[in-house]
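*Asks:* Quick one, what's the 3D model for this:
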Amino acid sequence: MDKRSLIADLRDKRADERNAMGNLLEHAKRSRRGLTTGETTRFDAHESEIRALNDRIDELEEQVHADEAAADMAKRFAPGAAARNNPTNEQRNPMSRLTVNEPSTYSREGRNSYFLDLARVAQTGDSEARKRLERNNVEQRAGLTTTNGAGGEFVPPAWVVDQYVRYARPHRVFADLVTTNPLPAGTDIIQLPKVSGGTATAVQGTQNTQVQVTDMTTTSISAPVFTVAGGQVASLQMIQQSPIRTDEVILSDLAAAYAQNLDSLYLTGTGSNGQPTGILTLAGTNAVTWSPTGTPLLTGTATGGTLYSAVASAISKIWSTRFAAPTAIVMHPRRFAWCLAQVDGSNRPIIVPAQGSAFNAPGLLGPDLNAEDPVGTLAGLPVYLDPNIPTNLGTGTNEDRVIVLKADDVFAWEGNIQAGAFEQTYANQLSLFLRLHTYAAFQAGRYPQSISVISGTGLNVTV
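*Replies:* The predicted structure follows:
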């Protein structure tokens, strides 16, 4: 094998190692945790292999350069060399050629406008605009496993969707916490098989006698596909003549509304009128009531218990019925703010900063109060804040809810966000209808016992 072929093989191996590292990081990110000990060991091994491959590639490239320089010198002084055309630098040294990555069709710094091209296609069928839109589709779907709903619609630029869906306000905290899979194409309902009754074992009474035989029973649960959509009528003047990016202004607002709506559906969907069944309306979850007769307290002694004891009860119910540990607590920001305001008998805060020294603290405050990552811990579990949890529940319509759950037991499927521009019925007023939609499915009923919902009058107090 010549040196150039060997370099190509080494580069392929390096790419495989980088992909393996990326997969480890992506899996940990989707699970909202750091690398495990085993994953860290594998990550370090991949990193060491990449360094070794880099050294070997550099060594071989230097040898190639030296060989080509020697060959060039020999040609220059060979008989008849002066009569031959001088080779170009690229011919002498193919390794010097630069690979230039083609820029994205619709980048933040680019001159192409996504919505303007949608408008051109809708109005005149502009072939160049359609080519750009189709090229953008390829770019955005290159790393995806599904092209759900690709019937003539176009996928918005990644820089727009990534920036505004992920960081939408209110944030889709709960929706990003559960296990999310790509939505398969060509289906309107996802069926999940479920074991409803297991096998059994028993001690064999005597030799050569019948052993325990209990047949497994199965059933299935379904997750209907639902549609989340929104639109905006925009003047053609704004699309074509505006000096600002209408892509960013309109699509970011639609994406923000989509993110909030999807998160709310996962939490409070009714299961009817096209909505999925949300966590707070799901039957069979563990119910924990916290209704103290006196002043609600985070910790201490109180008739009817404290919020901390309610969380402990919620954890216990999951352990006792799901036989596995919960992974997260999700509460409204006002509930965590109330927790932060609680003090002990010496007026010291009960939830203390994690960086400081704390003795038997029931909860810890994280380094940052950010919208997507855990803000701290309570009873040893990470706490996530979701402003989409209702605050108008209970008999007094003033309660929120606290959810304790094993988040990886809850499944969701989400398709590509799609956008379109339509001039029908708006042509006589020089307007376009700009539409955003996607398809999704949600099923929290795989293990209802892995979810505990805390309710009661103690959750109507605020700071």
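*Asks:* For the rest of this, base every contact and every neighbour count on C-alpha atoms.
*Replies:* Will do.
*Asks:* check contacts around Leu340.
*Replies:* Leu340 makes contacts with Pro349, Ile350, Ile351, as judged by Cα atoms under 8 Å, 6 or more residues apart in numbering.
*Asks:* Now show me the structure for the sequence below, then we'll compare the two:
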Amino acid sequence: MNLVQLIAQLRGQMATKLEQRNGIATQLTELRAADTVDEAKVEELRAQKAGLDAELDQMQARVKELDEEKARDDAADRLSREVNPGAQKPAYDKVARVGAEERTYRKDKDPKGVSFARDVASAFLGDYGAQARLARHSVEEEVERGLAVQGAQERAVGTGAFTGLVVPQYLVDMFAPMATTGRPFADACEHHDLPPTGMTVNLGRGTTGTSVDDQASENAAVSETDYDDTLLQINVRTAAGQQTVSRQGVDRGLQVEDTIIRDLVKRYHAKVDSNLLNLASTGLTNVATAVTYTDASPTVEELYPKIPEGLSGVEAALLDMASGENIAVMHSRRWYWMQNAMTTKWPVISQPNIVEKTLGANYAERYGSGVRGVLPNGTPVIVDNNIATNLGAGTNEDEIYLGDKNEFHLWEDPDAPLLIRAEQTKAASLGVLLVVYGYYAFTHQRYAHARKIAGTGLVTPTFTGV
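*Replies:* All right, here's what the predicted structure looks like:
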């Protein structure tokens, strides 16, 4: 067992001992408050508590000793890297796994995170058992998911009164397929880990290339153009939401905290996705080049040619930097309108895996589950209801976005996409504050390639029968 595992194991054992000790302290208080005090039982419990206190003191001293040893090893490692940059990290820097002890919060026993949510709220009302369970969970997360989680927790602490808690990973995974508007486009983007520090992501972007030309004559100067680039700075954004929970809701409500936290998580993901599409200046609608479709009586047969037109612009912008993984992103009302259409015309050129005499294919997937279908030219469709439907002069238009999915870039925190902070900030009114937040950054502008189909041809669709 390496140092990190040993320290984590000791801290987990301390959390368990502390929970036992606090339970005994509660029993003692209840016994002493009784009309008839059972002195023998009191002495027995006092002895047990004293024994646990002695064990906790020994374990605390042992953890301090191991922390100091680890700090010395870290210092030696840093010095070694200065002298020898190729030196390997100590073995305890590798991610460890907890397999011997049962996790505090488990998907099979608490699939919706009710126990975790209740402990978050209750811990800040003075519930020592909840505090001990959260402490043990933090140790488990640090060991299970690596030292980076410890760094995320440290960065989460803004003041001494605020404690950063890492949400159990299975709850984060559970919230990925969102109800409401969710994050279909965000999930389709090219994902990157957000850097651990800083409030900007910086990318170099070439603006002037070199040149090659035929030499005019022997010994004549050959073509020369200096390569140049510029810095693309992308702001790190913070999405956050809060809710004050009443003490009555915590004490007597049924799944109150779970419902609130789940809704906050949903709103967080939906906001990130909406900003990717609609944010002023940098959202996809504001950086994509328009392909106009104007028609007082729009039809799918007339709309479809605009899609290859837009994709031709995407390819012309990317050239050999294109991945070939183009996508179309549209509102659900537009996708169903296209499915509703009837036709007697088909593309002249057939496409792989597209049935002859159909305008594309519907995969019959539910909302937010990825690719919903494919267009006649083979372009996958992402349906996203964060696309605005109040655009245009009549405030009744939506848009269709086209681009290379690998050039829609999204950076998110790799350690804990969501943190929950709780503090009893409104004690006088018996309130507990819950906050969900996360950091992210995005850009669609590494190459100015995206296209959008927009215009009066994309007004509120009319569904007609045969």
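*Asks:* Do you know the score for how well these two fit?
*Replies:* The TM-score (TM-score structural alignment, normalised by the length of structure 1) is 0.68; 343 aligned residues with a Cα RMSD of 2.9 Å.
*Asks:* follow-up on the earlier one: which of the contacts of Leu340 of structure 1 lies closest to Gly376 of structure 1?
*Replies:* Using Cα to Cα, Ile351 comes nearest to Gly376 of structure 1 of the contacts of Leu340 of structure 1, at 8.9 Å.
*Asks:* residues contacting the most centrally placed residue in structure 1?
*Replies:* When Cα atoms, centre = their mean is applied to structure 1, the residue found nearest the centroid is Asp176 (4.9 Å). Shown in contact with Asp176 of structure 1 (Cα under 8 Å, 6+ apart): no residues.
*Asks:* give me the element whatever residue of structure 2 lines up with it is part of.
*Replies:* In structure 2, the position corresponding to Asp176 of structure 1 is occupied by Asp187, as judged by TM-score structural alignment. Of the helices and strands defined by DSSP states H and E, Asp187 of structure 2 is found in helix 184-188.
*Asks:* with structure 1 superposed, average distance for that helix?
*Replies:* By mean Cα distance after the TM-score superposition for structure 1, the fitted helix 184-188 of structure 2 averages 0.8 Å away from its aligned residues in structure 1.
*Asks:* ok so, going back, can you lay out the contacts of Leu340 of structure 1 as TSV showing distance to Pro292 of structure 1 and secondary structure?
*Replies:* What follows is the contacts of Leu340 of structure 1, written out as TSV (distance: Cα to Cα, whole Å; DSSP: H, G, I helix; E, B strand; the rest coil):
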residue	distance to Pro292 of structure 1	secondary structure
Pro349	21	strand
Ile350	19	coil
Ile351	20	strand
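*Asks:* ok, and these in structure 2?
*Replies:* Checked against structure 2 using both residues aligned by TM-score structural alignment, their matches' Cα atoms under 8 Å, the contacts of Leu340 of structure 1 keep none of their contacts.
*Asks:* TSV please, covering those residues and showing neighbour count.
*Replies:* Converted to TSV, the contacts of Leu340 of structure 1 look like this (neighbours: other Cα atoms under 10 Å):
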residue	neighbour count
Pro349	15
Ile350	22
Ile351	24
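*Asks:* Show me which of these is closest to Arg322 of structure 1.
*Replies:* Each of those was checked against Arg322 of structure 1 using Cα to Cα; the closest is Ile351, at 28.8 Å.
*Asks:* Buried residues of the strand ranked longest in structure 2, list them for me.
*Replies:* Criterion DSSP state E: the longest strand present in structure 2 is strand 431-443. Neighbour counts over strand 431-443 of structure 2 (16 or more other Cα atoms under 10 Å) mark 431-443 as buried.
*Asks:* tell me the secondary structure for Asn377 of structure 2?
*Replies:* Asn377 of structure 2 falls in the coil class when you classify it by DSSP: H, G, I helix; E, B strand; the rest coil.
*Asks:* State the distance from it to Ser332 of structure 2.
*Replies:* Using Cα to Cα, to the nearest Å, one gets 20 Å for the distance from Asn377 of structure 2 to Ser332 of structure 2.
*Asks:* try Lys266 of structure 2
*Replies:* Lys266 of structure 2 sits 19 Å away from Ser332 of structure 2, taking Cα to Cα as the criterion.
*Asks:* ok, these two, which is more surrounded?
*Replies:* Counted by other Cα atoms under 10 Å, Lys266 of structure 2 and Ser332 do not tie: Lys266 has more neighbours, with 20 against 17.
*Asks:* where along the stretch 351-466 of structure 2 do the helices fall?
*Replies:* Taking DSSP state H, counting those that start in this stretch to define them, one finds no helices in the stretch 351-466 of structure 2.
*Asks:* And the strands in it?
*Replies:* Across the stretch 351-466 of structure 2, reading from the start of the chain, the strands by DSSP state E, counting those that start in this stretch fall at 361-362, 371-374, 380-383, 400-404, 409-412, 419-426, 431-443, 451-454.
*Asks:* Which of the helices or strands spans the alignment partner in structure 2 of Ala229 of structure 1?
*Replies:* Alignment note (TM-score structural alignment): Ala229 of structure 1 maps to Ala240 of structure 2. In this assignment (DSSP H and E), Ala240 of structure 2 forms part of strand 237-246.
*Asks:* Buried residues, that strand. List them.
*Replies:* Result for strand 237-246 of structure 2 [16+ other Cα under 10 Å]: buried residues Ala239, Ala240, Gln242, Gln243, Thr244, Val245, Ser246.
*Asks:* tell me which residues in stretch 381-388 of structure 1 are buried?
*Replies:* For stretch 381-388 of structure 1, the buried set under the neighbour-count rule, 16+ other Cα under 10 Å, comprises Leu381, Pro382, Val383, Tyr384, Leu385, Asp386, Pro387, Asn388.
*Asks:* after superposition, how close is the longest strand of structure 2 to structure 1?
*Replies:* Per aligned residue, strand 431-443 of structure 2 averages 0.9 Å (mean Cα distance after the TM-score superposition for structure 1).
*Asks:* circling back to that earlier point, tell me how far the helix holding Asp187 of structure 2 lies from the chain's centre.
*Replies:* 11 Å (Cα atoms, centre = their mean, to the nearest Å).
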